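In: quick one, fold the following:
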Amino acid sequence: MKFLLSVCCCLFSAVAFTQPGINEMQQAQQDLSSSFFSAFDCCMVLACLFGLLGGLRIYHNWQMGKDRIDSAVAAWFFASFFMILSGPFLRALFGI
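Out: Coordinates of the predicted model:
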């Protein structure tokens, strides 16, 4: 029984040494935060492009005399709105 208990203690201590340290966790958080801000900027650029392209397409359709542009307005607006909200959502999700 003592032998089994000592083997279990040795195995638990070996598992404890294999866990990553605080330095590695801080490095991972720093790497994530540095790459996240470029992803956040990418979300803002995509939202701007969706807004501009959507506005141009809607203007073109309106000038061509198409009556039903309401669905196109909503689609382009919500595509841009989704990209704007995805940045803060990811920031809250990852705790950055």
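In: all contacts plus neighbour counts: C-alpha atoms, from now on.
Out: Fine.
In: following element in sequence after the longest helix belonging to the chain, please.
Out: Criterion DSSP state H: the longest helix present in the chain is helix 22-63. From helix 22-63 onward toward the C-terminus, using DSSP states H and E, the following helix or strand is helix 70-94.
In: next, the buried residues of that next one.
Out: Of the residues in helix 70-94, 73, 76-77, 79-81, 83-84, 87 count as buried by neighbour count, 16 or more other Cα atoms under 10 Å.
In: please give the structure of this sequence too, so both can be compared:
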Amino acid sequence: MKYLLTVAACIIAAIASAQPGISEMQQAQHDLSSTFFSAFDCCMVLAFIFGAFGGLRIYHNWQMGKDRMDAAVAAWFFAAFFMILSGPFLRALFGI
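Out: The predicted structure is shown next:
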């Protein structure tokens, strides 16, 4: 009976240590950490594009004499601000 329990415990330990997906998870973590900085740079580039394009549109509307541009200024500012904050948020979310 002792031998049967010992063999059963060894078989269960061998099955438990051979869980599928551990190497895949390590590969996914490596891929994520290697491509994250390009995603972070992409967030910064998008923030620059939003800021520059928004600034040009607001300047154009101001020169054309449009009134009440407060909503447009806030919209473009917060779009760029959101993209700037999304990089550190993703870094904290994924633990990189």
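In: related to what we said a few turns ago, just list what the longest helix of structure 1 packs against, helices and strands only.
Out: The helices and strands touching helix 22-63 of structure 1, judged by 3 or more Cα pairs under 8 Å, 6 or more residues apart in numbering; DSSP states H and E, are helix 70-94.
In: which helices and strands does the helix it packs on pack with?
Out: Packed next to helix 70-94 of structure 1, using 3+ Cα pairs under 8 Å, 6+ apart, are helix 22-63.
In: between the helix it packs on and helix 70-94, how big is the angle?
Out: Helix 22-63 of structure 1 and helix 70-94 are oriented at 170 degrees to each other (axes from the mean of the first three to the mean of the last three Cα atoms, to 10 degrees).
In: distance from helix 22-63 of structure 1 to the middle of the chain?
Out: 9 Å (Cα atoms, centre = their mean, to the nearest Å).
In: could you do stretch 8-17 of structure 1 as well?
Out: With Cα atoms, centre = their mean, you get 36 Å for stretch 8-17 of structure 1.
In: who touches it?
Out: The contact list for stretch 8-17 of structure 1 (Cα atoms under 8 Å, 6 or more residues apart in numbering) is empty.
In: how close does that stretch sit to structure 2?
Out: For stretch 8-17 of structure 1, the mean deviation from structure 2 after alignment is 4.0 Å (mean Cα distance after the TM-score superposition for structure 1).
In: for that stretch, buried residues please.
Out: Under 16+ other Cα under 10 Å, stretch 8-17 of structure 1 has no buried positions.
In: distance of Leu4 of structure 2 from Cys10 of structure 2?
Out: Leu4 of structure 2 sits 10 Å away from Cys10 of structure 2, going by Cα to Cα, to the nearest Å.
In: what of Ala18 of structure 2?
Out: 12 Å.
In: make JSON lines out of the buried residues of helix 70-94 of structure 1 and add distance to Ile58 of structure 1.
Out: JSON lines is the format used below for these (distance: Cα to Cα, whole Å):
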{"residue": "Val73", "distance to Ile58 of structure 1": "7"}
{"residue": "Trp76", "distance to Ile58 of structure 1": "9"}
{"residue": "Phe77", "distance to Ile58 of structure 1": "11"}
{"residue": "Ala79", "distance to Ile58 of structure 1": "14"}
{"residue": "Ser80", "distance to Ile58 of structure 1": "14"}
{"residue": "Phe81", "distance to Ile58 of structure 1": "17"}
{"residue": "Met83", "distance to Ile58 of structure 1": "19"}
{"residue": "Ile84", "distance to Ile58 of structure 1": "20"}
{"residue": "Gly87", "distance to Ile58 of structure 1": "26"}
